[in-house]
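[1] following is a predicted model, sequence given first.
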Amino acid sequence: MIENLEFLNNVVSWEYKGDSVQKKLNNIIFVSEDSTNGYIKIETGENFVTDLVYYFSYTGKILLEYNLKTGEIIWEKGKKERRAKLYNLENVSYFPQKNMTLAIYGENTDIQVYDKDGNIVIAFKAPKYFKLEYFQEFSNYVTVVGTGSMDQADKYGRTSYNFKLNFEDDILEKIDISY
């Protein structure tokens, strides 16, 4: 585990196994630790609008970065890097324990799934009448939250649902209301 995660001005710092790690980035908005997947996530952007997101290992090595303006995703693997570019990139989530990076993109907010090296594994189409928003990780699976039109509302007017990424049948499976 890391200790003393903090950011001040344009510097994020933490301690890991007795070593101090610092990252200097402009316009830091948000910093978080994902202890399940073992990384530090740093969101940056002007006027508190996220544009660039970085994932660092606890030792400070860059693992993944993406740019919402350009649609570019970059996986860092030692001296090699792998790049992908998606039109209208909306959101990216990195799940190294599940060997995947997920991206929501396009006018229909479809999903592209990559392996840990940035190779395309599968694509999912957004369910009709839903806009895909963000991913949630559970112990045995991942869901994407989709917001539907009022035609998709339950009897209480709720329109946000969890869709499980079903890799066996290549579908997004609607499982429950998202809170």
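    Perfect, I can see it now. Every value quoted in this text rests on a predicted model; they were computed, and no experiment measured them.
[2] only C-alpha atoms from now on, for both contacts and neighbour counts.
    OK.
[3] what is the burial count for Asn162?
    The tally of other residues near Asn162 (other Cα atoms under 10 Å) stands at 23.
[4] what helix or strand is it on?
    When secondary structure is defined using DSSP states H and E, the element that contains Asn162 is strand 160-166.
[5] give the buried residues for that strand.
    Burial within strand 160-166, assessed by neighbour count using 16 or more other Cα atoms under 10 Å, is assigned to 160-165.
[6] use this one as the comparison:
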Amino acid sequence: MIDKLFYQSNQVSWSFLDKKVSVELDHIITASENTTNRYIIIDTGEKFISTRVYYYSFDGNLLMMYDLPKGLLEWSFNGHINKITTEELRDVGYFISNKTILIMSQLEKTNITALNLNGDYLYEISSLEGYEMKFFQELPEHVSIVCDGDTNHIDKFGRNRVNFKLDISTGKLSKGGIAY
């Protein structure tokens, strides 16, 4: 794994296999290591609002980036650069270990499009009745879509945020537990 992950407003650095890696970006908010997919995630944006997210391999190669305001998603796979633009981009899930990219966009309703790493279409998930899709969450055993329920989906403690477990190969969802 990596050692000494450090970030400040315009630079992220870490060590990997005795090599120091450094990346310069503007307006860095946070940087973290994802050990499951073996990459570094760097969130950037002004006033602590994430607008651009970068994914770097442990050895410092840019794997993917997305720009929420521009609706732009770019990633590299097998030496080929893929680019997609979409209206109202809300979130992107980059799950190398599952060979899947999930793109959440919100036009009239929130929808998710699943692609393989080559950029080929796999499936689409339509908005869930009574829920608003918010973001992706990767857990050791599965990927979830975190949703906020409407007034008909509030428990007796006033909680309405839940996980829907995603079968990454089929796109089928099953309701999980409370999300935080």
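    Nice, I can see it. Note that the structure is a prediction, hence the values are computed from the model and not measured.
[7] got a TM-score for the pair?
    Both chains were compared after superposition, and using TM-score structural alignment, normalised by the length of structure 1 their TM-score is 0.92; 179 aligned residues with a Cα RMSD of 1.7 Å.
[8] re the thing from before, quick one: whichever helix or strand comes after the strand holding Asn162 of structure 1 to strand 160-166, angle?
    Sequence order places strand 171-177 as the next helix or strand after strand 160-166 of structure 1, per DSSP H and E. Calculated by axes from the mean of the first three to the mean of the last three Cα atoms, to 10 degrees, strand 171-177 of structure 1 forms an angle of 140 degrees with strand 160-166.
[9] ok, average deviation of strand 171-177 of structure 1 from structure 2?
    In the superposition against structure 2, strand 171-177 of structure 1 averages 2.3 Å from its aligned positions (mean Cα distance after the TM-score superposition for structure 1).
[10] Trp14 is in contact with Met1 of structure 1, correct?
    No. The pair formed by Met1 of structure 1 and Trp14 falls short of the contact definition of Cα atoms under 8 Å, at 10.3 Å.
[11] who's more crowded, the two?
    Ranked by neighbour count (other Cα under 10 Å), Met1 of structure 1 and Trp14 place Trp14 first, with 20 against 11.
[12] can you tell me how far the more buried one is from Lys128 of structure 1?
    Here the distance between Trp14 of structure 1 and Lys128 of structure 1 works out to 44 Å (Cα to Cα, to the nearest Å).
[13] repeat that for Ile74 of structure 1.
    Note on Ile74 of structure 1: its distance to Lys128 of structure 1, by Cα to Cα, is 30 Å.
[14] could you do Tyr66 of structure 1 as well?
    Tyr66 of structure 1 sits at a distance of 27 Å from Lys128 of structure 1 (criterion: Cα to Cα).
[15] how about Val11 of structure 1?
    Separation of Val11 of structure 1 from Lys128 of structure 1 (Cα to Cα): 43 Å.
[16] comparing those two, which residue is more hemmed in?
    More neighbours sit around Val11 than around the other of Val11 of structure 1 and Lys128, counting by other Cα under 10 Å; the figures are 14 against 9.
[17] Asn34 of structure 2 and Ile40 touch, don't they?
    Yes. Taking contacts as Cα under 8 Å, Asn34 of structure 2 lies within contact range of Ile40: 6.1 Å.
[18] show me which of those two is the more surrounded one.
    Regarding Asn34 of structure 2 and Ile40, a neighbour count based on other Cα under 10 Å identifies Ile40 as having more, with 24 against 15.
[19] what's near enough to touch the residue nearest to that one when sequence neighbours are not counted?
    Beyond its immediate neighbours in the sequence, the residue positioned closest to Ile40 of structure 2 (Cα to Cα, 6 or more residues apart in numbering) is Glu33, lying 4.6 Å away. Contact analysis of Glu33 of structure 2 by Cα atoms under 8 Å, 6 or more residues apart in numbering lists 2, 39-41.
[20] mind running it again at 10 Å?
    Going by Cα atoms under 10 Å, 6 or more residues apart in numbering, Glu33 of structure 2 touches 1-3, 5, 14, 39-42, 55-58.
[21] would TSV of these with secondary structure be doable?
    Converted to TSV, those look like this (DSSP: H, G, I helix; E, B strand; the rest coil):
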residue	secondary structure
Met1	coil
Ile2	strand
Asp3	strand
Leu5	strand
Trp14	strand
Tyr39	strand
Ile40	strand
Ile41	strand
Ile42	strand
Tyr55	strand
Tyr56	strand
Ser57	strand
Phe58	coil
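[22] mark which of the residues you listed are buried, thanks.
    Under a neighbour-count criterion of 16+ other Cα under 10 Å, the subset of the contacts of Glu33 of structure 2 counted as buried comprises 2, 5, 14, 39-42, 55-58.
[23] who are the contact partners of Asp51 of structure 1?
    For Asp51 of structure 1, the set of contacting residues under the criterion of Cα under 10 Å, 6+ apart consists of 27, 29, 43-45, 66-71.
[24] and which of those residues is nearest Asp154 of structure 1?
    Closest to Asp154 of structure 1 out of the contacts of Asp51 of structure 1 is Leu68 (32.2 Å), distances taken as Cα to Cα.
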